[in-house]
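Participant: Next comes the sequence, and after it the predicted model I'd like to discuss.
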Amino acid sequence: MTAIRDDGSERDRVLANGAVMAAGTVVSRMSGFVRSTLLAAALGAQLHADVFNIANTIPNMLYILLAGGIFNAVLVPQLVRAMRNDPDGGDAYTSRVITLAALFLAVVSVLLVLAAPWVMELLLDSRFSEPALAAQRDSAIDFARYCLPQVFFYGMFVLVGQVLNARGRFGPMMWAPIANNVISVAVLALYLVVFGPAQDVFGAFSADEELLLGLGSTLGIAAQFVILVPYLRSAGFRYRPRFDFRGTGLGHTLRLGVWTVLFVIVNQVAYTVVVRLASSGTASSADGTGYSIYSSTFLIVMVPHSVVTVSLATAILPRLSARAAEDDLPGLSRSLTDTLRSALAVVLPFALLLPVIATDLANVVWGHGAAAAHYELYAPSLALFGAGLAFFTVHYLMLRGFYALERTRTVFWIQCAVGGTNIVAALVLVRATDAEHTSPALVLAYSASYLVGAVISYAVLHRLVGGLRTARLVRFLVRAAIAAGLSTAAAAGTAYLLHRAAGDPHWVVAAVWVVVTTCVDVAVFVALARVLRLGEVTTVVDTILRRVRPRHVPS
């Protein structure tokens, strides 16, 4: 088998593939912001919004719990190996995987719809069992019944997307979620026209409201899966149902998946505790913060992760898997650490900028309709998420190395430490504060858990592959911290001067201030990156410029 070439263009190829996915992710996230804005305008930020948002997040949680770990982490290396080693290029193996997954997800989705009341009982605070919140509990169960079929569509979307990724087609999976957001925006716009902004941000929903929001959400998830299907043929794969599962290599995949399933169980147990604690914040006080604020601010914070880190990790995972198959541990280490530095080059300045723009950004995104009077409740959670994002980036990329090496058992034990830290910190911090600070307390618990995860995963992988070029990473971090610190100071000074003009700006003015402050931060950071010779930053910038620069056709 021919060894993989290791030349100076590898990072450029990864960044180029990542740029294709990042473009789709940017558009998807922008449409996601519109959805988040309309959702807050329609439902507010208190208990009324939590009833829908908690029910609508359950399908994704359960999909991840039941199959997401295998689909996202274990499957790509196995697909790559089947393509390299099987006489038919892995077509039969891939068809068997799709058939088995579709049968499993369909049966599970039906069972979950029937079990909706018991599912919701796990995620709602005990206060929802009281007579005063009986109507809200019934609405949550109704929403769950409408939304739980999404488990099937989430699973099939990710599965087909990973088949395309393994065959070098990275773009469709990143662009398809735009269809979901477009449908969600249309549904919410229709909701506002028909029902208007919520007048009682602590009340239940009518049957018609539940039908529109619930079925509309499921339709969006189904659409993003259906859009991917035609790309399978253009990628050179034709699906044929296969039921001959025995003795075909699926057992090895499932054995690897056992530890990943356990990993996901730990993660979802921790997340269930977080959601339940979040529901207590809005259920106990009119000024409480809960799941809607926690999840909405998390959406904002995950933008650089989705645009940069996920795109780079998705592009590099097949290469990491191939290097692992070649037993090229130095090459794997080099590819992974180059990707880590490229991701941190974007994540670090963003994390430091968040506290500076948090209030204005909250005003822009959520200062409308039913949430207009409460947008400032979003700002503390938004500001605090930055540190957690940096730690999560390190942890996330280290796990790609473990998955490429098929060390899923190691990942499970690391995630036990992460999940345990999150649960303990969340319980302690939420009990130590009031209802208004429930969401910020959960953000701090998130950051603490991924600090633990980043340290452990880096240390274990460092020992496993014989080094992760730590000295070079430290030198990069020192220079990046200097550049990001100075650029954040410039942004903070700009924001201070702007706020001297008006203490409580209209959201349009706040949007201008966010743009101006961010532009100052980016300009100063990029300039300092060139002075400090941060090649990771300048390479990312040059890649973006090549993508957006107009191409002149020779005459």
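Facilitator: Perfect, I can see it now.

Participant: From now on I want contacts and neighbour counts done on CA atoms only, so please keep to that.
Facilitator: OK.

Participant: which parts of stretch 83-96 are buried?
Facilitator: Applying a neighbour-count criterion of 16 or more other CA atoms under 10 Å, one finds 83, 89-96 buried in stretch 83-96.

Participant: what about that stretch, how long is it end to end?
Facilitator: 14 Å (CA to CA, to the nearest Å).

Participant: what's in contact with it?
Facilitator: Identification of contacts with stretch 83-96 by CA atoms under 8 Å, 6 or more residues apart in numbering yields 79, 82, 163, 237-245, 248-250.

Participant: was I right about residue 313 contacting residue 395?
Facilitator: No. Residue 313 is beyond contact range of residue 395, at 11.9 Å (criterion: CA atoms under 8 Å).

Participant: overlap in contacts of those two?
Facilitator: Counting by CA under 8 Å, 6+ apart, nothing touches both residue 313 and residue 395.

Participant: quick one, longest helix in the protein?
Facilitator: If you go by DSSP state H, the chain has its longest helix at helix 329-366.

Participant: helices and strands around that helix, which ones?
Facilitator: Judged by 3 or more CA pairs under 8 Å, 6 or more residues apart in numbering; DSSP states H and E, helix 329-366 is in contact with helix 10-43, helix 291-304, helix 311-325, helix 379-404, helix 438-465, helix 470-501, helix 507-531, helix 535-548.

Participant: got those as a markdown table, with mean neighbour count columns?
Facilitator: Below are those laid out as a markdown table (neighbours: other CA atoms under 10 Å):
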| stretch | mean neighbour count |
| --- | --- |
| helix 10-43 | 22 |
| helix 291-304 | 22 |
| helix 311-325 | 23 |
| helix 379-404 | 23 |
| helix 438-465 | 22 |
| helix 470-501 | 17 |
| helix 507-531 | 18 |
| helix 535-548 | 15 |
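
Participant: Would you reformat these as a markdown table and include distance to residue 357?
Facilitator: Formatted as a markdown table, those follow (distance: least, CA to CA, whole Å):
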| stretch | distance to residue 357 |
| --- | --- |
| helix 10-43 | 16 |
| helix 291-304 | 12 |
| helix 311-325 | 25 |
| helix 379-404 | 8 |
| helix 438-465 | 16 |
| helix 470-501 | 8 |
| helix 507-531 | 6 |
| helix 535-548 | 22 |
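
Participant: and the angle from the longest helix of the chain to helix 535-548?
Facilitator: 60 degrees (axes from the mean of the first three to the mean of the last three CA atoms, to 10 degrees).

Participant: thinking again about what came up before, could I get the buried residues of stretch 83-96 as JSON lines with distance to residue 325 and secondary structure?
Facilitator: Output for these, formatted as JSON lines (distance: CA to CA, whole Å; DSSP: H, G, I helix; E, B strand; the rest coil):
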{"residue": "83", "distance to residue 325": "13", "secondary structure": "helix"}
{"residue": "89", "distance to residue 325": "17", "secondary structure": "coil"}
{"residue": "90", "distance to residue 325": "16", "secondary structure": "coil"}
{"residue": "91", "distance to residue 325": "20", "secondary structure": "helix"}
{"residue": "92", "distance to residue 325": "21", "secondary structure": "helix"}
{"residue": "93", "distance to residue 325": "18", "secondary structure": "helix"}
{"residue": "94", "distance to residue 325": "19", "secondary structure": "helix"}
{"residue": "95", "distance to residue 325": "23", "secondary structure": "helix"}
{"residue": "96", "distance to residue 325": "23", "secondary structure": "helix"}
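
Participant: before we go on, here's another structure to hold up against the first:
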Amino acid sequence: MLRSFLTVGGWTMLSRVLGLVRDQLLAAFMGAGPLQDAYQVAFRLPNMFRRLFGEGAFNAAFVPQFSAILTTEGPDTARRFAREALGVLVFWLLALTALGEVFMPAIVSVIAPGFGLHGGGERHDLAVSLSRITFPYLVLICAAALVSGVLNGMGRFSAAAAAYATFNVVGIAAILWLAPFTATVAHAAAWGITASGVVQLGLLLVAARRAGMELALPRPRLTPQIRTLMRRMVPGLVGSGISQINLVVDTIIATLLPTGSVSLMYFADRVNQLPLGVLGAAAGTTLLPELTRHVAAGDTRAAHETQSRALEYALILTLPATLALIVLARPIMATLFGHGAFSARDAALSAQSLQAYAIGLPAFVLVKVLSPGFFARGDTATPVRVGIATLVLNFALNLSLYRPLAHVGPPLASSLAACANAAALGWLLRRRAALALSPGCAGRLARMIAASFVMTAMLALAQMTPLGHVADWTTLPRVIGMAALVCLGTAVYGAALQALGVADSRAIMRRLATRLNRR
């Protein structure tokens, strides 16, 4: 499991790094203004579907069912099921896309009500135009999610994880080379989104064929297996995707704030998504198939140990990342995005949003780790109930905080709601005896927290030195100073883990040496 976790995490990390490069270009060319706001809203819809289906409800419903069919009935039956699922999925998504293209003005009015109230409707019209370009991406990426589920169900995680990196590669190319031929940089970036869906789906279909699971697009039929899949998937759309729905609520509220607030929150969320996407997605993707096998075999002890290990693997990096993002928010935003049209003031304001998002980072990751505990047992109803309660809480918190805290209010509301979500899921799993920490896990988690605070104290001390003014330096010294702070934090955290007995550096080096020699 650790090898699969690191494989998915490694490819996801590459994708996130490329994503940061893409976002840096967006910030440099468009800054934090009406053009950026309109583009981010246009990107929100297909991106929500990508996260829901690529990392959420569809994966949670399809992978266990496909894995079970593959194990019990063989590859031919599993291939037929995958093809049937692809046919139904593409059919209704094409219908949804057609409706979306026709009624896009109304959709934008719902998800961005503030655009029609401020700026004379300019942002609204621009968001409609851009959304019509990006909306077909949801068909392509959802089909790609199915093919990824097939590969994950077969234990082939690398190809699926690597394909998603092409989203940012194509996006970067579109911004740099397509922009001169379109009305604005935003239009070029929007076309890049849809083009990346074509590339991702094509690469995944090739990988599936090489794995002996060639997929075709049959006539859609509601077979008994497809009905079972739909019953499991529909409630899971709310349960596993509640964090994405909360982010959409944040966007709706943000459009009611002054122009540029949507952009400030977007760039903060992108930095927060780096550890969340790498650790949360890797944990959820690799945990679900293995946990499903243990549950299907009736091996309760192995299921408990698997989920306990996943929790440790995720939190050993999430905890220090959370505190580092809070302490270093301003230099991070200035270093990554403080160029071109994105001003120093924009970076400082966006850093405040980042701190609010980072508070909920451990909770967001825990939701990714805890949700498979329900999905592996065929229970998608419980996460739905918890998710609905969380959504109501998030909306109430947003309404309470967005006026006094402006661009900090929606991120803070989302973080607090995520904490409630994770706490409820954990409590319910424990109550059902579906979650039990392995011996020594609680002690290791406590020592991880202690090591994280040691690192935080050292970074706080570093802020009192010249490194504390990194955000005010010019570009190259700023990058060097930020790299020094990251290296300092990493070294202190690693040393603290070693001193507290959480990690043995010599054992890790021996394992790495063995792996390299074997290769």
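Facilitator: Sure, I can see it. Keep in mind that this is a model prediction, so the values were computed, not measured.

Participant: Can you give me the TM-score here?
Facilitator: Comparison of the two superposed chains (TM-score structural alignment, normalised by the length of structure 2) gives a TM-score of 0.92, and 517 aligned residues with a CA RMSD of 2.7 Å.

Participant: residues in contact with the closest residue to residue 318 of structure 2 other than its chain neighbours?
Facilitator: Nearest non-adjacent residue to residue 318 of structure 2, counting by CA to CA, 6 or more residues apart in numbering: residue 362, 6.1 Å away. Applying CA under 8 Å, 6+ apart to residue 362 of structure 2 gives the contacts 315, 318-319, 322.

Participant: To which residue of structure 1 is residue 362 of structure 2 aligned?
Facilitator: Aligned counterpart of residue 362 of structure 2 in structure 1: residue 390 (TM-score structural alignment).

Participant: try residue 449 of structure 2
Facilitator: The alignment partner of residue 449 of structure 2 in structure 1, by TM-score structural alignment, is residue 481.

Participant: out of everything not next to it in sequence, what's closest to residue 349 of structure 2?
Facilitator: Spatially, and ignoring its direct neighbours in sequence, residue 349 of structure 2 is nearest to residue 264 (6.9 Å; CA to CA, 6+ apart).

Participant: how much space between the counterpart of that neighbour in structure 1 and residue 376 of structure 1?
Facilitator: When structure 1 is aligned by TM-score structural alignment, residue 264 of structure 2 is paired with residue 293. Taking CA to CA as the measure, residue 293 of structure 1 falls 10 Å from residue 376 of structure 1.

Participant: again with residue 265 of structure 1
Facilitator: From residue 265 of structure 1 to residue 376 of structure 1 the distance is 34 Å (CA to CA).

Participant: So between those two, which is more surrounded?
Facilitator: Relative neighbour count places residue 265 above the other of residue 265 of structure 1 and residue 376, with 21 against 18, counting by other CA atoms under 10 Å.

Participant: Need the three-state assignment for that one.
Facilitator: helix (DSSP: H, G, I helix; E, B strand; the rest coil).

Participant: That one against residue 63, yeah?
Facilitator: No. Applying CA under 8 Å, one finds residue 265 of structure 1 not in contact with residue 63, separated by 11.1 Å.

Participant: ok, back up a step: tell me which of the contacts of residue 362 of structure 2 you also see in structure 1.
Facilitator: Compared against structure 1 with both residues aligned by TM-score structural alignment, their matches' CA atoms under 8 Å, the contacts of residue 362 of structure 2 retain 315, 318-319, 322.

Participant: Make CSV out of those residues and add distance to residue 125 of structure 2.
Facilitator: As requested, those are exported to CSV (distance: CA to CA, whole Å):
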residue, distance to residue 125 of structure 2
315, 43
318, 40
319, 42
322, 38
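
Participant: Return the closest of the residues you listed with respect to residue 430 of structure 2.
Facilitator: Closest approach to residue 430 of structure 2 among those (CA to CA): residue 315, at 18.6 Å.

Participant: What's the match for that closest one in structure 1?
Facilitator: Using TM-score structural alignment, residue 315 of structure 2 sits opposite residue 344 in structure 1.

Participant: and if you look at residue 143 of structure 2?
Facilitator: Match for residue 143 of structure 2 (TM-score structural alignment): residue 156.

Participant: now swap in residue 274 of structure 2 and tell me
Facilitator: With TM-score structural alignment as the criterion, residue 274 of structure 2 matches residue 303.

Participant: Next, the contact list for that match, please.
Facilitator: 26, 29.

Participant: For it, give its distance to residue 116 of structure 1.
Facilitator: For residue 303 of structure 1, the distance to residue 116 of structure 1 - CA to CA - is 31 Å.

Participant: and what of residue 547 of structure 1?
Facilitator: 46 Å.

Participant: ok so, going back, once you drop chain neighbours, what's closest to the match of residue 143 of structure 2?
Facilitator: Leaving aside its sequence neighbours, residue 156 of structure 1 sits nearest to residue 225 (CA to CA, 6+ apart; 6.5 Å).

Participant: Could you count how many residues lie near that neighbour?
Facilitator: Residues lying near residue 225 of structure 1 (other CA under 10 Å) number 24.

Participant: and the aligned residue in structure 2 for it, helix, strand or coil?
Facilitator: When structure 2 is aligned by TM-score structural alignment, the residue opposite residue 225 of structure 1 is residue 201. Secondary structure, three-state DSSP: residue 201 of structure 2 is helix.

Participant: got the contact list for residue 201 of structure 2?
Facilitator: 140-141, 143-144, 147.

Participant: Let me have those residues in CSV, adding neighbour count, distance to residue 24 of structure 2 and secondary structure as columns.
Facilitator: CSV is the format used below for those (neighbours: other CA atoms under 10 Å; distance: CA to CA, whole Å; DSSP: H, G, I helix; E, B strand; the rest coil):
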residue, neighbour count, distance to residue 24 of structure 2, secondary structure
140, 24, 25, helix
141, 27, 23, helix
143, 25, 29, helix
144, 28, 26, helix
147, 27, 30, helix
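
Participant: what's the counterpart of residue 177 of structure 1 in structure 2?
Facilitator: Per TM-score structural alignment, residue 177 of structure 1 is aligned with residue 164.

Participant: Could you report the separation of the match of residue 449 of structure 2 from residue 528 of structure 1?
Facilitator: On the measure of CA to CA, residue 481 of structure 1 and residue 528 of structure 1 end up 11 Å apart.

Participant: try residue 218 of structure 1
Facilitator: Going from residue 218 of structure 1 to residue 528 of structure 1 by CA to CA gives 46 Å.
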